[in-house]
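In: attaching a predicted model along with its sequence, questions to come.
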Amino acid sequence: MLESFRKKICDSGADSALVFRTNQFLQIPRLSDHPMHKLSGFTGSSGTLWVGLEDIALFTDGRYLLQAEKECKDRACVYEYDALYHHIQSHSRVVLIDPWQVSKEQEETMCVQYAPCEVRFKKLFSFTQEPAQTLFNLPALGRSSQSWKKWFQHPILVCNSQDLSFLCRLGTKNTFLPTLQGYGLGWWDNALQGIQWLIGVDAPIIEKESLPPSITCLPLERWKRIVTEKFSKVYYIPKQTPLGLLEWFPQGYVMEPWNLQEKRCIKTQEELDAIRQAHILEGVAFTRFLYWIETQGVTGNFTEYDASVQLEIFRRDSPYYQGPSFPTISAAGPFGAMIHYIPLPEGKNYIQNGPYLIDAGGQYYWGTTDMTRSVWLGLETPDSLYQEDYTQVLQGHIDVAMGTFPKGTNGCVLDTLARNALWGAHKNYEHATGHGVGIFSNVHEGPIQLSAHSRTPLEPGMVLSNEPGYYRKGFWGIRLENLFSVETDQQEWLRLSVLSLAPFQRRLIQPKILGKQRISWLNSYHQKVFETLSPYLSSEITLWLQIQTRPYDV
């Protein structure tokens, strides 16, 4: 593929091309079908590939550096994102970009950022057709199309799959991201008193149940013909509309403002109630897994991938479970230091005594989960340095969890709070402390983020992760993650309410380092874990959980 791709670059009068991790819907697709993986071997979800006529360079963030260096060895040089602009300016005269991989907004930005390099937009890839999508209706959970009436007085192109599924109240059986992959045109119908939808898809649609009469799904070419013939004026959202799609609609007008993302990330009370139920189901499965990995997993017979399958088995005991919300990170020993390491089915890394990290999430019919635990397996005493690292990470987690903060506080403040204990020991981690989470949608939901770059104020109803970590290259990785909802504490103050339910490994915690206030929070959390989950567990696991959650003396 590389030689034919370079020939395409040369025949176009260019000397390089940029390849992004997205598909024609600006979503991150199945790995095996993506050009970036075929060209470089990289399996991460965040990266930009520069392909020259003689060499290749991959640019990614701190979460994937170790992974990228291993996967791209002998195929591409690996750099952090910060080096991308300089690399383009010093190595490219004319760079090609596929217009279906970038939005209209990105086009305008790139032409400025990459100067004096000339940017040309040319179709480079024929993306693999998505598999058949099985659709079903989602409950309203306090949402009404009346809320969006003012936006849809004119026909609007909605290309973001989360926005489209949210507005149509449709779910899918798609792996990891159960949202509708397609392009939607919506407009307000006064007779219907709702939004009428024409949705173009490039894959067969299977209706698990009858769709509302307001929704019509069509093959993409037929959709294109009907929309261009029927509508003389179409509005689009620059941030989410592929540049290639706008070539079909030269009559397009910019829709401003469009802040649906900011509105849907504030959950209704009905949604929050449903999310809590999903977390109970996930907590039961996750706790069963933690018991299994501690008591049966270290036999030399189970690989990291086998362990991830075992978690799936526990989850599928619930009829409401739909599938994982992302590929499970199951990492033994030094592989835990690769922040987004994902074991392969054919992998031969067996679970051994020592450090182990599990980061996994599930899609339930009414909620999305994401939780991480780090444990020390085997009967021998855990490494004292591992205990120290673990307890300092837990300090940061609890500092965020028990914090109160004024309305208007941005996520960057909580990110600093999570790092203070580690910074005091001259330690740090190369990822954000947290991200927003959807409801039967994307496990990474913008614009919420707990990071140094976050400028989005936290508001009641938001759901976010809290996942500080520490990674010793060649030894282990530690990350401790729960999901929380933001709620009102007093008139002008906010706090976090924990959603995730599973124990922290007791024998790794150094109480003297935690201090009384954090111990009090931990005791309260563990009491909640035990009281909520024990009715759904076997007597054997309940006894184990009782020991894990036994309160410390304050």
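Out: Everything's here; your move. Numbering: from 1, shown residues only.
In: going forward, measure contacts between C-alpha atoms and count neighbours the same way
Out: Will do.
In: which residues touch the nearest residue to residue 326 once chain neighbours are set aside?
Out: Nearest residue to residue 326 in three dimensions, chain neighbours excluded: residue 176, at 5.0 Å (C-alpha to C-alpha, 6 or more residues apart in numbering). Taking C-alpha atoms under 8 Å, 6 or more residues apart in numbering as the criterion, residue 176 is in contact with 323, 324, 325, 326, 327, 363.
In: in strands only, show me these.
Out: If you go by DSSP state E, the contacts of residue 176 have 323, 324, 363 in strands.
In: just send these back as JSON lines, with neighbour count and distance to residue 30 too.
Out: As requested, the ones in strands among the contacts of residue 176 are arranged in JSON lines below (neighbours: other C-alpha atoms under 10 Å; distance: C-alpha to C-alpha, whole Å):
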{"residue": "323", "neighbour count": "21", "distance to residue 30": "15"}
{"residue": "324", "neighbour count": "22", "distance to residue 30": "14"}
{"residue": "363", "neighbour count": "28", "distance to residue 30": "17"}
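In: tally of neighbours for residue 474?
Out: 12 (other C-alpha atoms under 10 Å).
In: surely it touches residue 334?
Out: Yes - using C-alpha atoms under 8 Å, residue 474 is in contact with residue 334, at 4.8 Å.
In: circling back: turn the ones in strands among the contacts of residue 176 into TSV, including distance to residue 163.
Out: Formatted as TSV, those follow (distance: C-alpha to C-alpha, whole Å):
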residue	distance to residue 163
323	21
324	20
363	17
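In: pick out whichever of those sits closest to residue 346.
Out: residue 324 (19.5 Å; C-alpha to C-alpha).
In: just confirm that closest one contacts residue 365, I think it does.
Out: No - contact criterion C-alpha under 8 Å: residue 324 and residue 365 do not qualify, at 11.8 Å.
In: distance check, the residue most central in space within the chain against residue 498.
Out: For the chain, residue 444 is the residue whose C-alpha lies nearest the centre (C-alpha atoms, centre = their mean; 3.2 Å). To residue 498, residue 444 is 18 Å away according to C-alpha to C-alpha, to the nearest Å.
In: equivalent analysis for residue 267, please.
Out: 15 Å.
In: who's more crowded, these two?
Out: The neighbour count for residue 267 versus residue 498, taken as other C-alpha under 10 Å, is higher for residue 267 (23 against 20).
In: before we go on, here's another structure to hold up against the first:
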Amino acid sequence: MFQSFTSEADPAKGAARLAALRERLASEGLRGFLVPRSDAHQGEYVAARDERLSWLTGFTGSAGFAVVLPEVAGVFVDGRYRVQVRAQVDLAAFTPVDWPEVQPGPWIASHLAAGIVGFDPWLHTADEIAKLETALQGSAVSLRAVPNMVDAIWPDQPDPPMGRAFVHPVALAGATGEQKRTRLAGILRETGQKAAVITLPDSICWLLNIRGADVPKNPVLHGFAVLHDDARVTLYAEPAKFDDAIRAHMGAHVTLRPPAAFVPGLHTLTGPVRVDKASAPLAVSQELEAAGVACVWGDDPCKLPKACKTPAEIEGARVAHLRDGAAMVNFLAWLDAEAPQGGLTEISVVKALEGFRRATNALHDISFDTICGAGADGAIIHYRVTTDTDRPVRTGELLLVDSGGQYHDGTTDITRTMAVGAVGDEERACYTRVLQGLIAISRARFPKGVAGRDLDALARAALWMAGQDYDHGTGHGVGAFLSVHEGPQRISRLSEVPLQPGMILSNEPGYYREGAFGIRLENLIVVTEAPPLGDNRPQFTFETLTFAPFDRRLIDLAMLSPGERAWIDAYHAEVLAKIGPRVEGAARDWLQAACAPL
């Protein structure tokens, strides 16, 4: 499916929809309602049916939430979306709120003297609601689980997705579904748990070696699952999505039941039942407790095994990145030839890049809507171009392109920022600092037990020394032909998860100057065991998976240390060696020049 450039949200209707929601709330005796971006599976990317936040407010970012009260409707977004939200919502109706600096509990208490705030328990986790209830203690505001109030006023809400499920072969997965089920069931028995409820679509797909088509750009299946301590799985998903081949693939120990049977199925379980407080809908634990089934909090048992890729998955990622790297080089060579002539726009650039990926004849889909920001649009961190915002690519400006592909053997995510013609010394200095941050992470060697929070500062040090920074994490986990954003691993000051071999992450420092330009550089990396050194303490390092050159015109050589300069030359030599044989003609000539030693 090619990327769409129309905006599904309609900010012009936001005020009317907000008024309708407030009228509905009043009729139900509610003084407020929480509108999250998430669906019942806590996915970052959601199906059209679950786009409640964008339908109501006009904000289309992939993270955020709204709190609707009688006199104010706050749209809470983090640093990635603060420029975007002000451009998308009706500011006379909605108030952007800087989150997490401002937390919803104190904000609600300061804007509502008393009353009940409703929430849909299928769209919020137990952890989330517990924190909010704690924050509201001492106020006259309380929370109540209610049917979804946005659904009640959305007359043409799309139907639930019905994408067909398909087999993910064991040769790419590196382990059979039976092996995975048996391994995790053993963990349940060791902890005395009879079952675990699994609600994350990528966890279900990983566990059963299947993929789906229910969420744009992410090959996942909507459903819920229960893993029993004898390695059986009950999968609650639309049976029409499964043909005979995939049913046979899952085997006799996987029972398929319709989604409507999920809640009754929970009531029949024997406890203790593991539920992930951070990812499962609150409704799951509520239903277990209502049925008298003992519920215990514990991590989704698939989360960490899924994050630590098998050798087959890592090799698949390597192959996918070489294929994707060749598509990127063809694109960058084309861009370098076409952009100075004028006539390109952000949309034409996005279409061209997708065309180069599709020309590989191996692309399943792009891994997210391509971010292509020319000039000032590059400062909108998660900018998505539409026909209304399409901007010319002008000489003398920077062009930021963040994109990726879903291939059956791996998921890619790469960002490059390019100069179109000559740009100023300030842009070059900022670019070089961002590149220094990427190099610092790439060269890192660290002890076992180190988490992403311990490495995040390495990517920011050069920017900090210039009084600069960026308002997003340095890296996110990446799935194996699954979600392009995958937990629990991150490179972020918020992440306490120790990094382990096999974890794939992004390495993407940036710098953004509102109204002027944006810079981000991104490679994917995988955690590996470091060669012995010194007193042979267990240490890890990173292997780079992404191969495409950086823009030499934007590198200020005087700012680089000898080690940084040597890293760039070695990286470019590897790009030329790995990608050179995969491209031809003008693209190969361009690559040869782009990878020449500094």
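Out: Yes, it's here. As the structure is a prediction and not an experimental result, all values here were calculated from the model.
In: in the first structure, what stretch matches stretch 464-471 of the second structure?
Out: Aligning stretch 464-471 of the second structure against the first structure (TM-score structural alignment) gives residues 423-430.
In: what residues of that stretch count as buried?
Out: 427, 428, 429 (16 or more other C-alpha atoms under 10 Å).
In: quick one: contacts of that stretch?
Out: With contacts defined as C-alpha under 8 Å, 6+ apart, stretch 423-430 of the first structure is touched by 62, 63, 419, 422, 468, 469, 470, 471.
In: mind telling me what the last one corresponds to in the second structure?
Out: Put plainly, it is residue 471 of the first structure. Checking TM-score structural alignment: residue 471 of the first structure goes with residue 512.
In: that match in helix, strand or coil?
Out: Three-state call for residue 512 of the second structure (DSSP: H, G, I helix; E, B strand; the rest coil): strand.
In: name the secondary structure element that contains the spatially closest residue to residue 33 of the second structure that is not a sequence neighbour.
Out: Of all residues not flanking residue 33 of the second structure in the chain, residue 118 sits nearest, at 4.6 Å (C-alpha to C-alpha, 6+ apart). Using DSSP states H and E, residue 118 of the second structure falls within strand 114-119.
In: please name every helix or strand in contact with that strand.
Out: Under the contact criterion of 3 or more C-alpha pairs under 8 Å, 6 or more residues apart in numbering; DSSP states H and E, strand 114-119 of the second structure touches strand 32-36, strand 140-145.
In: mind putting those in CSV, distance to residue 359 of the second structure included?
Out: Below are those laid out as CSV (distance: least, C-alpha to C-alpha, whole Å):
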stretch, distance to residue 359 of the second structure
strand 32-36, 38
strand 140-145, 49
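In: residue 412 of the second structure is nearest to which of the ones you listed?
Out: strand 32-36 (27.6 Å).
In: what range in the first structure does that closest one sit on?
Out: The aligned range for strand 32-36 of the second structure is 16-20, by TM-score structural alignment.
In: count the residues that sit near residue 497 of the first structure.
Out: Neighbour tally, residue 497 of the first structure, other C-alpha under 10 Å: 15.
In: what residue in the second structure is paired with it?
Out: Residue pairing (TM-score structural alignment): residue 497 of the first structure is matched to residue 543 of the second structure.
In: surely its match and residue 527 touch.
Out: Yes - counting by C-alpha under 8 Å, residue 543 of the second structure does reach residue 527; the two are 6.5 Å apart.
In: all helices for the stretch 101-250 of the second structure, in order.
Out: 104-111, 126-136, 149-153, 170-173, 177-190, 201-208, 244-250 (DSSP state H, counting those that start in this stretch).
In: one step back: if I line the two up, what does the residue nearest to the centre of the first structure land on in the second structure?
Out: Using TM-score structural alignment, the equivalent of residue 444 of the first structure in the second structure is residue 485.
In: how far away is residue 364 of the second structure from residue 354 of the second structure?
Out: 11 Å.
In: so for those two, which sits in the more crowded spot?
Out: Taking neighbours as other C-alpha under 10 Å, residue 364 of the second structure and residue 354 compare with residue 354 leading, 23 against 18.
In: helix/strand/coil for that one?
Out: helix.
In: tell me which of the ones in strands among the contacts of residue 176 of the first structure is nearest to residue 153 of the first structure?
Out: Nearest member of these to residue 153 of the first structure, counting by C-alpha to C-alpha, is residue 363, at 33.6 Å.
In: that closest one reaches residue 319, doesn't it?
Out: No - in terms of C-alpha under 8 Å, residue 363 of the first structure does not count as a neighbour of residue 319; the distance is 11.7 Å.
In: what's around residue 311 of the first structure, how many residues?
Out: For residue 311 of the first structure, using other C-alpha under 10 Å, the count is 22.
In: map it onto the second structure.
Out: For residue 311 of the first structure, the residue aligned by TM-score structural alignment is residue 353.
In: let me see the contact set for the residue nearest to its match when sequence neighbours are not counted.
Out: Closest residue in space to residue 353 of the second structure, ignoring its immediate chain neighbours: residue 331 at 5.8 Å, by C-alpha to C-alpha, 6+ apart. With contacts defined as C-alpha under 8 Å, 6+ apart, residue 331 of the second structure is in contact with 352, 353, 356.
In: look at the nearest residue to the first one once chain neighbours are set aside and give its secondary structure.
Out: I take that to be residue 352 of the second structure. With sequence-adjacent residues excluded and distances taken as C-alpha to C-alpha, 6+ apart, residue 352 of the second structure is closest to residue 331, at 7.2 Å. Secondary structure state of residue 331 of the second structure, per three-state DSSP, is helix.
In: now which residue in the second structure aligns to residue 219 of the first structure?
Out: Residue 219 of the first structure maps onto residue 258 in the second structure, by TM-score structural alignment.
In: contacting residues for that match?
Out: Contacts of residue 258 of the second structure (C-alpha under 8 Å, 6+ apart): 236, 237, 238, 239.
In: so which of those residues comes closest to residue 223 of the second structure?
Out: Residue 223 of the second structure lies nearest to residue 237 out of the contacts of residue 258 of the second structure, by C-alpha to C-alpha, at 4.6 Å.
In: what is the neighbour count of residue 534 of the first structure?
Out: As a burial measure, residue 534 of the first structure scores 18 neighbours (other C-alpha under 10 Å).
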